[in-house]
Every structure is written in C-alpha cells, then in structure tokens.
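A.B. asks: this is a predicted model, with the sequence first.
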Amino acid sequence: MRIVYVCLFELVLLALHNAVVFGSPVDSQAPFGTNPGPDARLSKPQRRPYGFWDSLFNPEWVARQENVIEDVFVDQVTGDVYYSERRPTEGGRNILRKAPTQEAVFDGPWDARSRAHEYGGGHAIAHNGTVYFSNLSDNRVYQVLPGGVPKPVTPACPEWRYADFIVHPLVPRFLLAIREDHTYTLGDCIVNTIVIIDTETGVVRGAGTAWPVPPQPGCEPDAPSFLDSPRLSPDGRYLAIRAWYHPYMSWESSEIWVCDLQPQYDSAGEATLGNLGLCNRIGEDEEIALGEPNWVNAKSFMFTNDVDGYINPWIYDVRTGKTRRLLPSVVNEDFGEATWRFGMSHNAVLYNDYILSTSFRDGRSQFYVIKISDGTYQRFHTPLAYVSYIRRVADGVVVFIGMTDTTPLTLWKMSIKPRAQVMALDELTYELNTIGHTDWMDDAFPVAYISLPTAYTFNNPTTGESIHAIYWPPTNPDYAGGLPGELPPVVVNVHGGPTHMAQQGLNWETQLFTSRGFGWLSVNYGGSMTYGVEYRNRLLGKWGIVDVDDSVQAVKQLGELGIVDGSRAVIRGGSAGGFTAFTALATVPDLFAAGTSMFGVSDLRTLQAVLHKFESHYLLKYVGGTPENDPELWRERSPVSNAANIKSPLLILHGAEDPVVPVDQAVTMLDAIKKHGGRVELRIFEGEGHGWRQAETIKEALEREINWYRDVFSGNQSSA
C-alpha cells in the first residue's frame, strides 16, 4: 500500500509552529493581530496561576475570526465552486462568494439563509453561472444571473420557507425545493412538501405525488412530516428524496423514496415538468434511519443506512429495486452525523466505480475511497480533523468544509488520482489545498499557542459503559505552567442537541480558554452521535441523567489521572448543553465551581408547549411520557424545579429573539435562583436568536464568561 500526502499548507503551518516568535510582558500582552516587536517575547517563560495567563487571543479578535463558511455548492455545468459565509461584523448575515477568487455573488443587504426547520441550511445552488438563494428577510428565492443583481423567482409570501434546491438537468428553468408552509402555524399544520419552482414565470406548485404511506396525524394526513435531500438522477428521470415522520428525527428513523419524474412536451415541443410519478419506498422499518442519497449514475445511488448499528454506506439499483451494503462487512464507525441542517453530506462520487466517504472515529473524520463494484476500500490518513458538506467538482475532485488541529473551518479542495493509467486502490494519491477565505492567515499565525486535542474513553464505574471525551490542555509558550504543584482548572463543555457531537479540530473559542491556562474538556456523553446507534440510544428516557453522569465521570476521572484539578471544574453549554449545565449544577451541587448556560432549557414543560414542528416530538423520547401523562417526571427533570440546590455561581446568556428556546426559559431560571439566594447573572442579547451571530455579542459573551470564572477562582485578579 503506497500513499503520497501532498499538503504544502500543513508544512507551512509546521514551519510557523517551529519558527514564529511572539509575545510581550504579561502585564501588557499585545492582542493577536498586532505586531509586538522583535524584543516583545519574554526571554524566559514565567509561572503564573492557571486560568490567569495573558493571551495573544482576546475576545474581540476571536469575534473577528467568526466569518464561518456555512455551506459549499458546486455548479455542475461549469465546475465553479461557491460558498456561503457568515459575517458577524455585518449583523450575522450570510453572503455568497465564488472560490477561489472570493468574488461576492451579490452586493447590498441580502442575507442568504433559510429558516426551514428553524436551523436552515441548503439555502443556495448554482447552475450554468446562475445562482439561486433563499433570502432570510422575506423568505423568497432569488435568481442572480452572471453579472446581474438578485431578482425574485417566487411569490411574495413570507409564510413559505425554502431550502435544499436542485436544478432539473434537462429543463433548468425548474428548481425543485423543500417548502415549509407556515400559513397555519398550529403544530403539525406547518406543512413540508416538495415543490417545483418555475424560475421564468414565478409559479410555485406542489409536485403532486401520492405518497406511498399510511395516513399520518396532522393537517396533511397522507404526507410525511418532513422531507429533505431531494436528488435528481443525472438524466433527470428519477428523484430520490428522504422522508420521515413524527415522533422521529431523521437520524432515528427515516426512508428514501425513488420517484419517476420525466419532462413533458407540449405541441410546440417546449419542455415542462409534470407531477412526480410512481414512488418506490426504501427502508420501511421504523428502527432504521437512511440518509444522504447521492447518484452514482442514472441507474443507481449510494446512501447511508444504520440497520447494522452504525451508519454505513449502501447502494440502491433502480433497475432491480434492491439495496446492498457497499463495504464487505460493517465498519464500526458512523459515516454521517445528525442532520440538524439541510444539505449536510459526507460522501461524493469520484469516478464511475469509486466514491469518497468519510466517517468519524473519536470525534475525528476518517477518509475512505470505496470501490463500488466489489466493496474494497482504501483509507487515507489526512491532517483534517473534521469535514462535512462534501461536494463533487469533477472526476477525482471534491470540495468540502473542514478544519485541522491548527487551522479553523475553511474550504478545501481534494484531488484523488491514480498513479498509473489503470485505476487501483493501492495506487491512489491525493492532493489537498485550501481554496476558501484565509483572513486568519493575514497576521503571523501563532501555532505555538494552539492547544492540541487528545481523545479519551472512560468507563462508567456503575454501568461499565464507555464515555467518550476530547481534552485540550492549557497551552501558551509564554508560561512554564501554573504555580508549583498546581493542576489546571478545567472547562467542561457540553454540546447541544442533545443528539449531536463534539469534534476535534481548531475552535478559537476553545483556544481562548486554553491559552489562558484552562483545560478544556468536551464530553460526548451517552446519546451523542457518531459512536453507533446503541451509544446514541443510551439517552432515551434519560436526558438529564446520562448526560450529567457522563460529564461528571469524565471530569472526575481526568482529575484522577492528575491532568486537571477536579475541584476547579466549571461546566458550560449551549441549547441542550445549557440544559445539562443547569441540571448538573442542580443535581451535583458540590462538584462544579461555576457554570454558564447559553440559550439553555430550564423548564421542559413550558418548552414542550411551544416547540417548533421540527423538534415538537423530540423531547418526548428523551424525557419519557408527556407533561400531561407524567407531570411529576417532567417537573423533576426540569432544572428550574431544583434551582434551590444550585450553590455555584451561574452565568446565563440568551438571545432575545430565540425561536427554538424562548428567552423566558432564562428569565424563569434567573428568578428561581434569586428566590433561593443563589448567585446568578443574566445577560439578554437583543437581535440574537438561537446562538450568536453578531460580532459584538460574541465578544461580550466570551468576556463575561472568562471574567465569571476568574472571579469565582480568585476574586477579580484579572480581566479578559
């Protein structure tokens, strides 16, 4: 087996890691992005209490680095690559750019985003130089011709939200998209359908298929609750689309339907699209989840399937109607993750008989090239820690969003080529380059300040079950460590979801803390994705129990290893992670010295009453029962009910316009803790929703959190 790694970019970073010289006296540390001068670095690293180191990274600088690439899409006619970029300094709006020139697709106040499913994604597509995108302010779809300005191609109807576009390859005036209709906003009366958009007339109509499903509750009893991933075969004859039904999320139970869709021609020979025809159903078992359909050719497509306990790649043959596993045996890794957003992808077609597919191991992406005809495969070892949104560009060429341990999330191009004329797995080589924005490289890059992750697997002493976690140690070359005999405090970070994941790779928020002398521990508690179905199902009926216990055990056992000071652990999280932070402080009141909850859940009962459709049945499985048939369980699991137990100082941060977890969840918790004499502080950020998008919010939230922990540990000795 011979593999050649070509990645000059990584060599540059390594050189920077070994050669860069930075720094200034600790009482006047210059922020990263300024030039402290050749004599600024300390001649000898100092010792200072962990958590109180000065750092080149400050919250303002981190906020400016948050121009995150949220999606990438490829014009399949021209091969041009485009990406969507979040702009915190412009109110958090999304712009569209063309790679690698970074040319903007439009000027002006446009915001390329969708609120379908509330989490959005899949908000743009390009075809033959023309770009289409969903605009957040009015929810209309806009067309941008080459050199033109955005023009609406859907009616003015703010109740209609669009996502997951696909252009018909034979009749490109027609877009297919998922439409979420909020005309009637009562629960299941929000209707999700596949629609056809005529970009020349502005007419939007339903695809008109008779779904092959039994009646379902709600306003559309003969339709699924949700749809995503509409994918047309290369000849435009078939549509593959994923469907699922309440009470499931797509990664718990879902199907793929393959429907006939052929152009029709009028007497003048002009082509149009009729309704979807006969649909075949794949995956009728409620206990399995399918996803990510991706056409290999006009007669077959690959998809993911978790029927064997792990999300693995499969293939479907339209001619026979049969499916088969792509790999010769089950690989105990998940080739996918929770699809909270439209458009996520972990696979792409390389050549007629080869695909690229990525999985996860210990929170880190793994690369596989799989030969379709016989299931043999080759693994590539790359410097990338996390990748998603993989798109085909041409034979052997893909693009994706990814990050390494020393480079943040950006756009990458990978070329996979045979060494000889005859294609052979053991003769494949790859080349890897960044093609997206690299504003963070404008300044000398302080790689020596970057903390690198280590994956840990602990065992629960009571159940014997595994607990997965990732740890980043304190890292700052200006300091030789803390005080003699001192171990570092640790920030226990709990991911959201709750069926989501923490991954390896560079995150500036993490580095903000590790460069100040904090350890950072991200816990993939039982219920997290990418560790198999059985691991994920550990949380069913036990949200607020398993997640808390696993987080507690992870920090205790890391402390027992002598890596962190377990008596100086703080816990923080956003959304579902904020719920876990609340619950841990209330149920294990003597373990954590402080906590921060960002847009977190405090009262499950009131949240269930107002949850948006996408998650309206989600809590029922992970709490158990309903607030009506088991009110005591829902009361007891709600952190606000146990607020009297919270002894540690608690910082609560929330967006005023959060559509997922309303801000009254924060206010209720604030009032309950104050009533019992606890120390608590609430900051509500105007103009923010479920998560931070604006630079000023990002900056202030980080400043408040750092100061909160420093105040707890030693009484305002220093500031962020």
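C.D. replies: Great, that's in hand. Remember, predicted model here, so these are calculated numbers, not experimental data. Residues are numbered from 1 along each chain as shown.
A.B. asks: hey, let's count contacts and neighbours off CA atoms from now on
C.D. replies: OK.
A.B. asks: list the buried residues in the lengthiest helix in the chain.
C.D. replies: Ranked by residue count under DSSP state H, the longest helix found in the chain is helix 695-714. For helix 695-714, the neighbour count (16 or more other Cα atoms under 10 Å) marks 695-699, 701-711, 713 as buried.
A.B. asks: and the comparison structure, right after this:
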Amino acid sequence: MSSVKVNRPPTALSAEQAVAGLKDYGQLTCDADGVLFWVEYRPEEAGRNCLMRYANGVGQNLTPPEFDVRSRVHEYGGLSWCLIDQQSWVFVNKQDQQLYRQTLAANAPEQLTFRPESRFGEPHYDALHHRIIMIEEIHSDKNVSNRLVFMCLSSGLITVLHEGQDFYSSIALSVDGLQCLFISWDHPNQPWIATQLHHCCFDKPGQVISSKVISSQVLAGSDLKESILQPSFDADGKIWAITDQSGWWNLCCYDTDKQALLPYWSVEADCTTAPWQFGGYHYVFTQDSVTVMRLEQASAALIQLRRGEVIRQLGSDYHQFRAITAWQNKVYAVVNSVSRLPHVVEIDHISGEIRELSGSELNSDNPSANEPSLSTSQLSLPQHVSFSVDSGEAFGFFYPPLITSSDSSPENDASQALPLLPPVVLFFHGGPTACTYPVLNPRIQYWTQRGFAVMDLNYRGSSGYGRAYRLLLHKRWGITDVEDAEAAVRYLSDRGLINARQAFVRGSSAGGFTALAALAFSDCFSGGASLYGVTDPLALATATHKFESHYMDWLIGSPATQQKTYQARSPLHHVKQIQVPVIFFQGELDAVVVPEQTRSMVAALQQQHTSVEAHYYVEEGHGFRSAANLADALEKEYHFYQRVISS
C-alpha cells in the first residue's frame, strides 16, 4: 500500500510558536495629552490581560501580576477599563469582576465595588459628574439581570440609570457630559439581529431630566427590524451610529427633524463586525473627517470620509482594523494583514504615514522566544473563493500547502516520488454568527507547513457579507453550514486542489458543532476535531448562559415545542452515523458548552467502537487561553490526523 510522506520544512512553526503568535491587543484609548493605552492579551501568561501605556516609544505594563483586566459580563465581556485622567484609571478584575481604581503614582489598585453577586463591564468616566457609568450584571440563584448604573467616585454610591431590558451595551457620553447614548436588546434577539438606541439627558448636577425615574427615549430600532451598533457623539453633539437598515452595517447620522438615523455613507459593505463583545469601535472622528472600516468579502479597508464622500484609503497594506481611536490628526488601531500578526499602529490621516507601535516582535516588556518570525515566502497566502450553493454563493479563504506530499511506495524511487493531492482541513469559525478574515493565523500556517491545505470557511450565516447573508442560517444551523462544507470540498476537488478522500473538519464552540454535524450527516469527511464544541443543541439551549440562552430559538427553533427538530440536528443523537475518527478538546470550567456534553458524546462513540480521543483541561473555560494548553491541543490534533491518514 502507498503511504503519504510529508516532511515539514526546517523553518516550520512548532505548536508552541503557532500559539505564541496569538498575542492580541484591544481597547485602545488616548488621554488628553495623546498618550496611548491598550489592553494586551498574553497567552504566555495563561491568557492574562494587561493594561499597557505607550509613551516615548516604549510600552509599559500597568497591571500588577495578581490582576487581570477582563470583564465577564455577557460571558464574553469586552471593554473592561477607562481613563479618569492622565494619571488614573479604573478597570474590572477578572477574578472577582469588581471595579478597581489605579494610579501611576500608586501601583497597588484600590477596590471600588464590593458586590460579589455582580459583574461589571464597559465602564465610562463622566467627568462632569465625577462618576462611572457602566453595565452591572447581577447573578442570583434564580436568574441573571442586567442594568446600567452610575457609581459616584467620591462616595462610592451606585444608582440605577436604566433597567428592564435583557441586555445593555455601547455606552456613549457627549463631550459636555449632559447626554448619554446606549444600546439595548431583549430575548430572543441577539445584537446582530435587532437592537434599540436610547438617549438620555442629564442636568448639571447629574440627575436625569424627567419627572420619571428613567428618561430614555428610543431613538431608533423600535420596530426591531434593524441592528443598531456603536452609537457616539461627535464634537458638536450630533448622534452617530452604525445600522443595517439598508441591508449593510453602514454609518448613519441622526436627523433631529426627521427623528431618524439617515445614511452618511451608503456602501454595499459592512462597517462593523458581529458584536460578541461590547465596547468596540470601527469608526472615529478626526478633525473635519470621519474614518471608518469597510468590510468587503471579509477583507477590511480603512476609509477616510468628508461630507459622506471618500477622501482616501488609509493603511492599504492591512486587512483587518479593530479598536479604532484617534487623537488630533492621528488614528490608532489594532491591525492585521495576510503576512503580519496583530499589532498596534498610528496612522497620520493627513499624510497617510504609518508608525508601528507594538506587535509580537516590537517594544514588548515581556517578549517570548517562541513567537514566530516568518517572511512572506514562508507563508501560505489566503485566496478568497466563492462557490455555488442552493441559495446562491458561499465563501471562504483557501490556503494551499507550502510543501507537496509524495507517494513513497516501494515501487517509486525516492528521488522520483510522485506528487499527491494534499489532504485538507476545513476550519469552521465559532459563533456561528461570526466571520473569518484573510489575516495571518499561525495555526493555519502550522497545517500548510506540514503538507495540508486549509479551507477557512465563511458559510452562509457568517457576518461580513451583509444582513441577508448573515440571516441565511435562521432555523437552519446544522444544515446550511454542513451543505456549504460539502460544497467547498467539491469545489476544491473539482479543481484538483485537494484530495477529497482526506478531508478533515475542525471547529471550536459553534464551529465544533458544525464539525460534528458534518461527520454525522455527511460522508465527505475522513475525520475531525471538536474544540469545546456543541454536541447536543437542546442541552445547550437549557444549560447555557443568559447571553445565548435564546440563541438556539433563532438558529434551530423553540426548545419547548420543537424537540424533534433539535434531535434531528444533534450529533449526539446521531452518533451511530459517525463512522470516522474524532478527537475532542474540552475545558473543565466551560460555562457555555458544559463538559458533560463532550463526555456524553465521547462515551457514545466509545460504546460503538468508533475511534475517538478526548483531552480535558482542568483550568480552561470556553476558549482556551493558556499557551501550553493551546500548543498541546494543536500538536495532538496534528498527530491524530496523521494516524488517520496512515491507517
């Protein structure tokens, strides 16, 4: 029998290097003097998040080792800190979810809140009234409730700004401190489906102007037919937001006469991404212009606008922009490209000049020797592909292998080994309402450097392709995404790019469900991996956290009335149809996909003697954060596929 021989090149990334490149940045803010701050995610410190201050060309870590800047409101968190002035700030600590104040002079943080039943998130400093406006998420024995609160920094008193909605996010204050915007939504909606925009006015003492306790006017979204995100005020007090009323998330400005959000820039492209975390911004005001991200076919550009017209594109070498902020004529953002890991840049919006401030290899006070350093010639670059499906097209990014597998059977001389079509690994992103982008992912390069092709799939239902495409997964999760996976394999195989008999699927969380569903309901695949993936959507609907507790209603149907539909989609209920090897990776602290789901699936596969491996990580939750565990999982998955190919 012929065997496939794959020799990795001398420069191939190790698993440790592949995950070390996952260092990330976010939550950028400038102080009144233009000094830049950001939060840095460090996998080499078990996923700890540190607040960084960048001054005089050096990044300074402000977070003591025993603290971690991370909110867990909505489970996924987001903005976890804010500046008070140039010398002090407040942040949410991961361990107890309480708010702390810290200064440059005194490194030891001071605890401000003492509510163990509460989590806090998205703090904003109201300078006029010397208080913090933020989300409070209260966890009781019976339920979880969310509300907006003020906390007076002088007295520590916490009072309610707004309550009664299921969720809140995207707080924005006017420059004069007399107005406030925020977003709310209720079950069963998610923020990428339908939200409402609220507006509050305060008097100078800080009270809400009304005879009622709460004076919130719903400015837009009351018909629940649009997703309104990222509201803000400009320097003149005008209200802005991103809404998908046109079918695309476009930048709009509120017209007080017409009492409606009207398009400022109409483009058939999204100007933001699905908001799994709160507090992110994809546009910013820069003197007499607006700078906004444009996302076309999941590839981003940064566009400078004036009076609704395009002036120029900034940072054209990059393909993803996040956490955008500005000071004077400088725009700051976290950027990625096809050949660069995430890093922080400064862009002069007048000259277009770019200055790199931080990245895996730049200006770090805690560099890792394992972080990868690769030239473009050592990378497999993404190729955007579209292929036909029942309702039109689906999309993804194809990465060819960097080396070619060969037939090393005895009848072939080693010097004349015949090239073979490569095996392929299909990557399914999480969410499932999310997106994959054409940016450097060392884990993808890990596979291509070992002779595997990779298809990074944006199946129907992904964000980044407009509202209509995003809604195509409605009531069809486990069907449409699997159909697109099959279509992707056919597309690549018909063009002689892959060996369709060696196609593997992998995914984490919701992507893990798609991977397992593909193994259960399709015969196109030779094996797969589930990283904390959903095995039984009905169990997820009844056991998951509040933020996603009604998400299944939209993705599949009502758990109360459509149990047969859930059983029909469940890989666990169709485990007998899985006849190919599967490997599982699960965190024991996972509150989203509880470990019992994975254990039930593994036990069922073992009982029917299907080849299966399972690896559990005691200290991990939903989404592995430890570099050691990430590397261990990646290496185990690779060797698992190698054994399948060789068998």
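C.D. replies: Ah, there it is. Just so we're clear, the structure is a prediction, and the values are computed from it rather than from any experiment.
A.B. asks: can you give me the TM-score here?
C.D. replies: Scored against TM-score structural alignment, normalised by the length of structure 2, the superposed chains reach a TM-score of 0.92; 622 aligned residues with a Cα RMSD of 2.3 Å.
A.B. asks: what range in structure 2 matches the longest helix of structure 1?
C.D. replies: The aligned range for helix 695-714 of structure 1 in structure 2 is 627-646, by TM-score structural alignment.
A.B. asks: with structure 1 superposed, average distance for that stretch?
C.D. replies: After superposition onto structure 1, stretch 627-646 of structure 2 sits on average 0.8 Å from its aligned residues (mean Cα distance after the TM-score superposition for structure 1).
A.B. asks: tell me which residues are up against that stretch.
C.D. replies: 3-4, 15-16, 18-20, 43-47, 443, 447, 502, 526-527, 529, 581, 583, 585, 617, 624 (Cα atoms under 8 Å, 6 or more residues apart in numbering).
A.B. asks: ChimeraX command for the buried members of the residues you listed?
C.D. replies: Buried members of the contacts of stretch 627-646 of structure 2, defined by 16+ other Cα under 10 Å, are picked up in ChimeraX with:
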select :4,15,16,18,19,20,43,44,46,47,443,447,502,526,527,529,581,583,585,617,624
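A.B. asks: can you tell me how far N94 of structure 1 is from W61 of structure 1?
C.D. replies: 20 Å (Cα to Cα, to the nearest Å).
A.B. asks: element containing the counterpart of V258 of structure 1 in structure 2, please.
C.D. replies: Matched by TM-score structural alignment, V258 of structure 1 corresponds to H199 in structure 2. Element membership of H199 of structure 2 [criterion: DSSP states H and E] is strand 196-201.
A.B. asks: can you list the buried residues in the helix or strand following that strand?
C.D. replies: Going down the chain from strand 196-201 of structure 2, the next helix or strand is strand 217-220, by DSSP H and E. The neighbour-count check on strand 217-220 of structure 2 (16+ other Cα under 10 Å) flags V218, L219, A220 as buried.
A.B. asks: what's strand 217-220 of structure 2 packed up against?
C.D. replies: Contact analysis of strand 217-220 of structure 2 by 3 or more Cα pairs under 8 Å, 6 or more residues apart in numbering; DSSP states H and E lists strand 196-201, strand 260-263 as its packing neighbours.
A.B. asks: check the mean deviation of the longest one from structure 1.
C.D. replies: What that stands for is strand 196-201 of structure 2. Strand 196-201 of structure 2 sits 0.9 Å off on average (mean Cα distance after the TM-score superposition for structure 1).
A.B. asks: how about residues contacting that strand?
C.D. replies: Around strand 196-201 of structure 2, the neighbours that count as contacts under Cα under 8 Å, 6+ apart are 178-185, 208-209, 215-222, 224, 227-228, 231.
A.B. asks: again, only this time at 7 Å
C.D. replies: With Cα atoms under 7 Å, 6 or more residues apart in numbering as the test, strand 196-201 of structure 2 has contacts from 178-185, 208-209, 215-222, 228.
A.B. asks: can you give me the strands for the stretch 251-400 of structure 1?
C.D. replies: Remark: strands assigned in the stretch 251-400 of structure 1 by DSSP state E, counting those that start in this stretch are 255-260, 263-265, 271-273, 279-282, 290-297, 300-305, 312-317, 322-325, 347-351, 354-361, 364-371, 377-380, 384-394, 397-404.
A.B. asks: can you show me the strands along the stretch 501-650 of structure 1?
C.D. replies: Using DSSP E, counting those that start in this stretch, strands in the stretch 501-650 of structure 1 cover 519-524, 569-574, 592-598, 650-655.
A.B. asks: do the same with the stretch 101-250 of structure 1
C.D. replies: Going by DSSP E, counting those that start in this stretch, the stretch 101-250 of structure 1 shows strands at 103-104, 124-127, 130-134, 141-144, 151-152, 160-167, 174-181, 191-198, 204-206, 226-232, 238-244.
A.B. asks: quick one: map H609 of structure 2 onto structure 1.
C.D. replies: Checking TM-score structural alignment: H609 of structure 2 goes with G677.
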